[in-house]
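1. sequence unknown, structure follows:
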């Protein structure tokens, strides 16, 4: 039974490590995306910007799609965004919108993200 529990815990830990949660403190490129969203005019209704994190849903190298969330006992989801790496366009793609809305943000984070990816630091 002890082996099974260790195997199960190692498997769960491995799966959790594969989920790319971005935060400002992480040294990877996704930290730039988190700060980009925090600096944007996204309508943060339920929480202050500094508590928002990203859960990357998709990153194909050209487009990054992410869920915005904050730590809570519930779901904590506040919306979704997508970032076009080539055109540097960040859009609010939350479900309640009829059409995605382009967001303004601090361009320094787009530059930082591009430089990070170019260095091969990965996300």
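-> In hand now; what should we look at? Quick caveat: nothing in here was measured; it's all calculated off a predicted structure.
2. hey, let's count contacts and neighbours off CA atoms from now on
-> Will do.
3. at the geometric centre of the chain, which residue do we find?
-> The C-alpha lying nearest the average C-alpha coordinate of the chain belongs to residue 54 (CA atoms, centre = their mean; 2.8 Å).
4. that residue - that's part of a strand, no?
-> Yes - residue state for residue 54 (DSSP: H, G, I helix; E, B strand; the rest coil) corresponds to a strand.
5. quick one: the longest helix along the chain to chain centroid distance?
-> If each helix of the chain is counted by residues according to DSSP state H, the longest one is helix 2-18. The chain centroid and the centroid of helix 2-18 are separated by 24 Å, computed with CA atoms, centre = their mean, to the nearest Å.
6. could you say what helices and strands the helix or strand that it is followed by packs with?
-> Tracing the chain past helix 2-18, the next element assigned as helix or strand by DSSP states H and E is strand 21-22. With contacts defined as 3 or more CA pairs under 8 Å, 6 or more residues apart in numbering; DSSP states H and E, strand 21-22 has these neighbours: helix 30-39, strand 53-59.
7. ok, and here's another one to check against it:
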């Protein structure tokens, strides 16, 4: 099956294998809509070539899931444009595959059989996994960076580790006014520590981007 993809301003054809999939693994999967804004954001931070060179607003990027191959998600990346029959590929930035288990994002625009690894903001690995697993995720609220502590009494800071407002964390356990959380940084490093629970707010995955 042929899929139209715009590459470098020209309309190209790329053959994507394995288009026939069971209904429960196709683009109508119930997680797609609920978690769409997280995947959109994850992909919008990536090093996908046309995304980097286009200069478009990252908030307008969409990663529409076409199908699943096991755990991997195959998505077309685009941004909204006014339909024009003269340029049917306008707005298309390419194709990616993402594995929520490994947190690996690949560019498969040129050749699906030779995926090219993409860099991206890895804070969204944990956030997207939490959405798919339907586990509560929290974001930091309030002003100023949030210090990580080694103990629930919040008396021993973890040197050099803090979280910024709006960054996501997973709440592991609570003790009095403190919460032990798991934080994944932009570069993928994972930190465990205690923070004031009053600085955390549950993320509504059903919200729009």
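-> Yep, that arrived. Nothing here was measured: the structure is a model prediction, and the numbers come from that model.
8. fetch the TM-score of the aligned pair.
-> The TM-score (TM-score structural alignment, normalised by the length of structure 1) is 0.66; 100 aligned residues with a CA RMSD of 3.0 Å.
9. still on that earlier bit, tell me the contacts of the aligned residue in structure 2 for the residue nearest to the centre of structure 1?
-> Alignment of residue 54 of structure 1 against structure 2 is given by TM-score structural alignment, with residue 63 as its counterpart. With contact set as CA atoms under 8 Å, 6 or more residues apart in numbering, residue 63 of structure 2 has these partners: 36, 39-40, 43, 75-78.
10. before we move on, what about residue 92 of structure 1?
-> 42, 79-82, 100-103.
11. just give me the neighbour total for residue 66 of structure 1.
-> Neighbour count for residue 66 of structure 1, taken as other CA atoms under 10 Å: 24.
12. try residue 178 of structure 2
-> Here the neighbour count serves as a burial measure; for residue 178 of structure 2 (other CA under 10 Å) it reads 20.
13. aligned to it, what sits in structure 1?
-> Under the alignment defined by TM-score structural alignment, residue 178 of structure 2 corresponds to no residue in structure 1.
14. ditto for residue 97 of structure 2
-> Following TM-score structural alignment, the counterpart assigned to residue 97 of structure 2 within structure 1 is residue 82.
15. do residue 133 of structure 2 as well
-> Looking across to structure 1 (by TM-score structural alignment), residue 133 of structure 2 lines up with residue 118.
16. from residue 111 of structure 1, how far off is its match?
-> Residue 118 of structure 1 is 10 Å from residue 111 of structure 1, where distance means CA to CA, to the nearest Å.
17. also residue 89 of structure 1?
-> Looking at residue 89 of structure 1 against residue 111 of structure 1, where the rule is CA to CA, the gap reads 12 Å.
18. which one of these two is surrounded by more residues?
-> When neighbours are counted by other CA under 10 Å, residue 89 of structure 1 and residue 111 differ, and residue 89 comes out ahead with 15 against 12.
19. what's the more buried one in contact with, if anything?
-> With CA under 8 Å, 6+ apart as the criterion, the residues that contact residue 89 of structure 1 are 83, 102-103.
20. which of those residues tops the neighbour count?
-> Ranked by neighbours (other CA under 10 Å), the contacts of residue 89 of structure 1 are led by residue 83, which has 23 neighbours.
21. how close does that one get to residue 69 of structure 1?
-> 16 Å.
22. one step back: which residues are in contact with both of residue 89 and residue 111 of structure 1?
-> By CA under 8 Å, 6+ apart, residue 89 of structure 1 and residue 111 have no common neighbours.
23. the inter-axis angle of the helix or strand containing residue 94 of structure 2 versus helix 36-44?
-> Take DSSP H and E as the rule and residue 94 of structure 2 turns out to sit in strand 92-99. Strand 92-99 of structure 2 and helix 36-44 are oriented at 110 degrees to each other (axes from the mean of the first three to the mean of the last three CA atoms, to 10 degrees).
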